[in-house]
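**Student:** I need the structure of the sequence given here:
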Amino acid sequence: MADTKYTEEHEWIRVEGDIGTIGITQYAQEQLGDVVFVDVPQAGRKVAKGEACAVVESVKAASDIYAPVTGEVVEANAALADSPGDVNAEPMGKGWFFKIKLSDKGELSGLMDEAAYTDFVKSLG
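**Tutor:** Below is the predicted model of the structure:
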């Protein structure tokens, strides 16, 4: 079964083998409001943990999306160019942003599991 982890910047990563699928959480899309544009990284791009590598724009704001782990982008969700609303409709499903081949699975240990993330969001008030 895929393991999903979360960051304090409200990204999620679902890891299967050495490939992680990355998107933003339900909480993040609710804070953004209606998503109108998404810019995802190109396949082949190498990203470092914590690096801004995608952008999501809504009617309220533009936000950077940060890589939760170091690795190489292996696939971008090109469908978001035509359907940015997928981020609002299914942020944990078809609204994913990109997939990355992990350089170091050990970096996952610094991320939150679902219970910890739920508590973190509650602490934001």
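**Student:** C-alpha from now on. contacts and neighbour counts both.
**Tutor:** Fine.
**Student:** which residues does the residue nearest the centre of the chain contact?
**Tutor:** Per Cα atoms, centre = their mean, the C-alpha nearest to the average position across the chain is that of residue 23, at 2.5 Å. Taking Cα atoms under 8 Å, 6 or more residues apart in numbering as the criterion, residue 23 is in contact with 11-13, 91-92, 95-98.
**Student:** now the strands: where do they sit in this structure?
**Tutor:** Counting by DSSP state E, the segments of the chain that form strands are 3-6, 11-16, 19-24, 35-39, 46-47, 52-58, 62-66, 71-76, 98-102.
**Student:** one more to line up against the first:
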Amino acid sequence: MSLPTTLSYTEEHEWLEDRGDVVRVGVTPYAAESLGDIVYVQLPDVGDTVKAGESCGELESTKSVSDLYAPATGEVVAVNEAVADEPGLVNAEPFGAGWLLELRVEQPGTVLTAQQYAELTGTS
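**Tutor:** Here you go, the predicted model:
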């Protein structure tokens, strides 16, 4: 799957989509494939404050449990309830219906361009 150049990426394999006053966050196909079939998603609550680089949730797969890291410091303004009900959406549509949360950013974290992320992961 090619990486959308309109998104930003983190070294922890999250993507961010600028949506005006908030950013939408999900995990990349690279992360979803590495995890395997995702069977459980634990997300922060709306209203929680998360800090860039710190764990704010978990993704559990048939292989392992992986932390979800906040890509920025800010307030959680929305979570995708659909992935709680159907965690496989993260694998099936990581850039679409498998998004995880939306943040009102107070302080951005370190992000990469699509090209930088592709170089990091050895993908194209």
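**Student:** what's the TM-score here?
**Tutor:** Comparing the two superposed chains by TM-score structural alignment, normalised by the length of structure 2, the resulting TM-score equals 0.91, with 119 aligned residues with a Cα RMSD of 1.5 Å.
**Student:** nearest to residue 115 of structure 1, of the contacts of residue 23 of structure 1?
**Tutor:** The shortest distance between residue 115 of structure 1 and any of those, using Cα to Cα, involves residue 12 and amounts to 13.0 Å.
**Student:** quick check: the gap between whatever residue of structure 2 lines up with the closest one and residue 109 of structure 2.
**Tutor:** In the superposition onto structure 2, residue 12 of structure 1 corresponds to residue 15 when matched by TM-score structural alignment. In this view, residue 15 of structure 2 and residue 109 of structure 2 are 12 Å apart by Cα to Cα, to the nearest Å.
**Student:** next one: residue 24 of structure 2
**Tutor:** Distance from residue 24 of structure 2 to residue 109 of structure 2, counting by Cα to Cα: 14 Å.
**Student:** for residue 74 of structure 2, same thing?
**Tutor:** Residue 74 of structure 2 sits 10 Å away from residue 109 of structure 2 when distances are taken as Cα to Cα.
**Student:** residue 10 of structure 1: neighbour count?
**Tutor:** The local packing of residue 10 of structure 1 (other Cα atoms under 10 Å) involves 19 other residues.
**Student:** burial of residue 117 of structure 1, as a residue count?
**Tutor:** When neighbours are defined as other Cα under 10 Å, residue 117 of structure 1 has 19 of them.
**Student:** need the nearest residue in space to it, chain neighbours excluded.
**Tutor:** Nearest in space to residue 117 of structure 1, with sequence neighbours left out and distances taken as Cα to Cα, 6 or more residues apart in numbering, is residue 6 at 6.3 Å.
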